[in-house]
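> Mind looking at a prediction? Sequence and model below.
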Amino acid sequence: MIARIDDAADPRLAPYAMVADPAALARAGLFAAEGRLVAPRLIASAYRVHSLLVSDSALERLRPVLETRPDIDVLVAPAGIISAAGGYDFHRGCLALGYRGAPRELAELLEPGAGSLHSLVVLEGVSNPDNIGGLFRSAHAFAARGVILAAGCGDPLYRKAIRTSMGATLDVPWAAANEWPADLGLLTSRGYRVIAMTTDAGAPPLRDAIAHLDRPAALLFGSEGYGLSRDALAAADVQARIPMPNAGADSLNVVSAASIALYEARPRVR
């Protein structure tokens, strides 16, 4: 249903006032997605849509998608009201709210099924939303089975992570690892080879580590500042590094490293 709003005090805007307060939005069981490119990804995803708040121009851009979903509440307002309601200007005339739903359990993510031969991305302490979004975008591009987030990781449903991922956090399945690093043992028991990515010069090159890979890989990445914890490294089946020809370079951004690792691992688990 499409409705027009011309008053910034309209009570239908109340949920959007939480957009600038991610904790309050999460407590309400909601998340925000912004922009005309991301909103259709939300509509097409498994997440239930709460509503959209759009400008007239954004409505016209999204109309073909919205015509397929007449059940979605669409609020049309001037750009100034949208900015005032959401608390910031980087929405390009389109804000959307979705329901978080029940968190996916790790065991559910690991159930046999479609994509079970593809790699998993496992993260420890990756908190930056740009990195979270970039990692999900790479996971989506290289058809990863899913993403597992240990303690200290950022929220994939934070609006900046969603925007950076181009909506991939809404498509790629993910789950939290609540028993860490013990959950790495669960991955091994489910048939994954846990490969901890490191900058340690003593670790074998990634290509060597996966040269005879006969099962899907769970690629483990740590924070850019500190890398993986000792416990996580110890729990992995093998450690591996990405060799860099430039001796003056000691590391890669975690998103770049994950993209390379996913590309290298994927052909061996088709």
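Yes, it's here.
> Please make it C-alpha for all contacts and neighbour counts, starting now.
OK.
> Show me the residue sitting in the middle of the protein in space.
By Cα atoms, centre = their mean, the chain has its centre lying nearest to T169, at 3.3 Å.
> and A26, how many neighbours does it have?
Around A26 there are 18 other residues, counting by other Cα atoms under 10 Å.
> where does it land in three-state SS?
helix (DSSP: H, G, I helix; E, B strand; the rest coil).
> re the thing from before, so the residue nearest to the centre of the chain lies in a helix, does it not?
Yes. Counting by three-state DSSP, T169 is found in a helix.
> show me the contacts for it.
Listed by Cα atoms under 8 Å, 6 or more residues apart in numbering, the contact partners of T169 are 133, 136-137, 156-157, 161-162.
> alright, now check it against this:
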Amino acid sequence: MSGDFWRLIESSQNAHAKRWNDLHDSRGIKKHGEFLLAGRKAVPEALRLHPDRFQAVLVCEPKDVSELELPAGIDRFRLTRSLFDKLDISGTNFPLLVGKAPALARADLAAAPQGLELICALGDPSNLGALFRSAAAFGARRIVLMEEAAHPFHPKTLRAAANAQFELELMRGPSWAEIGNAAGPLVALDGGGEDISQFHWPKNLRLILGEEGLGVPAGLKAQRLAIPTTGAVESLNATVAASLALYAHYLSAR
């Protein structure tokens, strides 16, 4: 199935429809090795810059792709309105892309870091996506996702990342128990740490981001940095704090 041929799917019991519906959560993405990309800006941009990442396009009407640059050989599916709306959980009313979710290689944390590497345990998909966007903006190309982290191709992650996930090297990391053995320098964001504005950033380091609310374990052997604030709020959002740290490192390297 390729070219201009459109396959019509009308039943929610169709094998394709059932598989795509599974892609709304991490379990389904892991099971099928696929993800759904949505967005009036994200879809055209992803097709233009990363066409090899996608294997199918889903629409209600073939005319919906009139302004898209579809790669040769991509599978084309026409869905009934009810089926499409069930998959279009963000309500974009715009073609959806089915992508191949890559199997992430395991990071070798015994090797020295190359540039700024992020070790991340953020469990909220939206926070993780926003972090991807900041990481790409400030040149942190490698993200090591700990076991506690959200799935990098969860729909909420993709929506917040705005295609930044395609610009990053994503790798699998260990649990907290193994992080202390990673080659350094190791730096962790912690409200009780040293003032980040006084820190002299090395070119190569690993920046550790803990889980939302929990932070990093007390026994983790890493230099801890805090972002000074007025104290009007108890703490910063994890992604906001990480973005400020990424910017600080970016400025130091210029």
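Perfect, thanks for sending it. Keep in mind that this is a model prediction, so the values were computed, not measured.
> Can you pull the TM-score for these?
TM-score for the superposed pair, counting by TM-score structural alignment, normalised by the length of the second structure: 0.84. Supporting figures: 247 aligned residues with a Cα RMSD of 2.7 Å.
> circling back: give the aligned equivalent of the residue nearest to the centre of the first structure in the second structure.
Mapped onto the second structure by TM-score structural alignment, T169 of the first structure lines up with Q165.
> Now do the helices in the second structure.
For the second structure, the helices defined by DSSP state H occupy 15-22, 26-32, 42-49, 81-87, 125-137, 155-161, 176-179, 238-253.
> Any idea which of these gets closest to G191 of the second structure?
Nearest of the helices of the second structure to G191 of the second structure, taken as Cα to Cα: helix 238-253 at 9.9 Å.
> Residues contacting the longest strand anywhere in the second structure, please?
For the second structure, the longest strand by residue count, based on DSSP state E, is strand 186-195. Residues outside strand 186-195 of the second structure that contact it (Cα under 8 Å, 6+ apart): 205-210, 215-216, 221-228, 235, 241-242.
> For P95 of the second structure, find the nearest of the helices of the second structure.
Comparing these by Cα to Cα, helix 42-49 comes nearest, at 7.6 Å.
> Wait, A33 of the first structure touches R92, no?
No. Shown here, A33 of the first structure and R92 do not form a contact pair, counting by Cα atoms under 8 Å, at 11.5 Å.
> Neighbour count for these two, which is higher?
Counted by other Cα under 10 Å, A33 of the first structure and R92 do not tie: A33 has more neighbours, with 29 against 17.
> Show me what the more buried one lines up with in the second structure.
Looks like A33 of the first structure aligns to L37 there (TM-score structural alignment).
> Provide a list of residues in contact with that match.
43, 96-99, 155, 158-159.
> what do you get if the cut-off is 10 Å, keeping everything else the same?
43, 46, 54, 57, 88, 95-99, 153-156, 158-159, 162-163 (Cα atoms under 10 Å, 6 or more residues apart in numbering).
> Using ChimeraX, define a selection of the buried residues within those residues.
Selection of buried members from the contacts of L37 of the second structure for ChimeraX, criterion 16 or more other Cα atoms under 10 Å:
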select :43,46,54,57,88,95,96,97,98,99,153,154,155,156,158,159,162,163
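> returning to that earlier point: among the contacts of T169 of the first structure, which one is most surrounded by other residues?
Busiest of the contacts of T169 of the first structure [other Cα under 10 Å] is F136, holding 31 neighbours.
> re earlier: give me the buried subset of the contacts of strand 186-195 of the second structure.
205-210, 215-216, 222-227, 241-242.
> And the furthest pair within those residues?
For those, the maximum inter-member distance is 18.9 Å, found between L205 and G215 (Cα to Cα).
> Could you check which residue of the second structure pairs with A182 of the first structure?
So, by TM-score structural alignment, A182 of the first structure is matched to E178.
> Who are the contact partners of its match?
Taking Cα under 10 Å, 6+ apart, one finds 109, 220 in contact with E178 of the second structure.
> mind checking how far it is from A107 of the second structure?
12 Å (Cα to Cα, to the nearest Å).
> for Y88 of the first structure, what are its contacts?
19-20, 82.
> list the contacts for F5 of the second structure?
62, 75-78.
> Show the buried residues in those residues.
Buried among the contacts of F5 of the second structure (16+ other Cα under 10 Å): 62, 75-78.
> Could you give the number of residues near A58 of the first structure?
For A58 of the first structure, using other Cα under 10 Å, the count is 17.
> pretty sure it contacts V74?
No. Assessed by Cα atoms under 10 Å, A58 of the first structure is found out of contact with V74, at 11.0 Å.
> For R145 of the first structure, state which of the contacts of Y88 of the first structure is nearest.
V19 (30.0 Å).
> So the spatially closest residue to the closest one that is not a sequence neighbour versus G35 of the first structure, what's the distance?
What sits nearest to V19 of the first structure in space, not counting adjacent residues and going by Cα to Cα, 6 or more residues apart in numbering, is G86, at 5.3 Å. For G86 of the first structure, the distance to G35 of the first structure equals 13 Å [Cα to Cα].
> anything in contact with each of those two?
Joint contacts of G86 of the first structure and G35 (Cα under 10 Å, 6+ apart) are L95.
> neighbour count winner among these two?
Ranked by neighbour count (other Cα under 10 Å), G86 of the first structure and G35 place G86 first, with 22 against 18.
> In the first structure, what stretch matches stretch 144-155 of the second structure?
Using TM-score structural alignment, stretch 144-155 of the second structure pairs with 148-159 in the first structure.
> Quick one: neighbours of the closest residue to L13 of the first structure other than its chain neighbours, just the number.
Computed as Cα to Cα, 6+ apart, the closest residue to L13 of the first structure that is not its neighbour in sequence is A85, at 6.5 Å. Residues contacting A85 of the first structure under the criterion other Cα under 10 Å number 22.
> The helix or strand harbouring A85 of the first structure - contacts with which helices or strands?
Using DSSP states H and E, A85 of the first structure maps to helix 79-86. On a contact count with 3 or more Cα pairs under 10 Å, 6 or more residues apart in numbering; DSSP states H and E, helix 79-86 of the first structure meets strand 49-54, strand 94-99.
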